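K.L.:
Got a predicted model here, sequence first, then my questions.
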Amino acid sequence: MTYEEFLELVDNADRIPDGLTVHQEALWYDRRGDWQRAHDLIDHLDDRTSARVHAYLHRVEGDMWNARYWYSRAGESPFSGSLDEEWVALVRRLV
């Protein structure tokens, strides 16, 4: 799947498409305005990719202390661009 194909799914699918990873699902729900569902999908996972998405979601929430914790768990520095830029970077990484 390409970034453009993922965007098409976010913009036009009535329900979450089959075959997405849990990380892609979280970003799909976040972009569709369902932060809580996105967070619930990854909240209990402890791999680095989940930690990275988790960091982004807490940044969306405005909880920078928690976001910094999850960036650290992912082994990465906090993202310095906008939330939209971070979402795009994550999707590009995960497709």
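P.N.:
Received the coordinates, thanks. Computed from a predicted structure; not experimentally measured.

K.L.:
use CA for all of it now, contacts and neighbours both
P.N.:
OK.

K.L.:
pretty sure residue 86 is touching residue 57, no?
P.N.:
No - Residue 86 lies out of contact with residue 57 (C-alpha atoms under 8 Å); the separation is 10.2 Å.

K.L.:
These two - which one has more neighbours?
P.N.:
Using other C-alpha atoms under 10 Å, the more surrounded residue of residue 86 and residue 57 is residue 57, with 26 against 16.

K.L.:
host element of the residue lying farthest from the centre of the chain?
P.N.:
Most distant from the centre of the chain: residue 14, at 19.2 Å, with distances by C-alpha atoms, centre = their mean. Per DSSP states H and E: residue 14 is located in neither a helix nor a strand.

K.L.:
let's bring in a second one:
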Amino acid sequence: MDLDAFKATLADENPPEGVGRPLQALWWDAQGDWEGAHRLAQAEPNRDGAWVHAYLHRKEGDLGNAQYWYSRAARTMSSESLDREWEEIAAALLSGRG
């Protein structure tokens, strides 16, 4: 699945089957369910989960917490728009480059 196909699933009632928790978290975030997205990201104990977790705290405005999670993901805090960062993360995860 590529980014365009993933974004097309945002019209569905549930995230696409077969994607991991970090992508499910991004899907729920795009649906406006920050809490559900946060629970999924927090449950993923790897760098992909930490990256999504960081993005979610940046979106929330908790930049100190976001910085902690970017560090856990071995990434620097994005200076892109939130929409652009969402797309970057989703594309990387979908391609296995997370």
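P.N.:
Alright, I've got the coordinates. Predicted model only: the values in this text are computed from it and were never measured.

K.L.:
At the geometric centre of structure 2, which residue do we find?
P.N.:
Structure 2, centroid-nearest residue using C-alpha atoms, centre = their mean: residue 52 at 3.5 Å.

K.L.:
you'd agree it is up against residue 26?
P.N.:
Yes - using C-alpha under 8 Å, residue 52 of structure 2 is in contact with residue 26, at 7.2 Å.

K.L.:
Superpose on structure 2 and give me the mean offset of the longest helix anywhere in structure 1.
P.N.:
Secondary structure of structure 1 per DSSP state H: the longest helix is helix 48-61. With mean C-alpha distance after the TM-score superposition for structure 1, helix 48-61 of structure 1 departs from structure 2 by a mean of 0.6 Å once superposed.

K.L.:
And the helix or strand just after that helix, how far out from the chain middle?
P.N.:
Next along the chain after helix 48-61 of structure 1, taking DSSP H and E as the criterion, comes helix 64-74. Mean-position distance between helix 64-74 of structure 1 and its chain equals 14 Å (C-alpha atoms, centre = their mean, to the nearest Å).

K.L.:
residues of helix 64-74 of structure 1 that come out buried?
P.N.:
66-74 (16 or more other C-alpha atoms under 10 Å).

K.L.:
what range in structure 2 matches it?
P.N.:
Using TM-score structural alignment, the residues of structure 2 aligned to helix 64-74 of structure 1 are 63-73.

K.L.:
contacting residues for the aligned residue in structure 2 for residue 17 of structure 1?
P.N.:
Alignment note (TM-score structural alignment): residue 17 of structure 1 maps to residue 16 of structure 2. Counting by C-alpha atoms under 8 Å, 6 or more residues apart in numbering, residue 16 of structure 2 makes contact with 6, 9, 24.

K.L.:
That's all I had, so thanks and see you.
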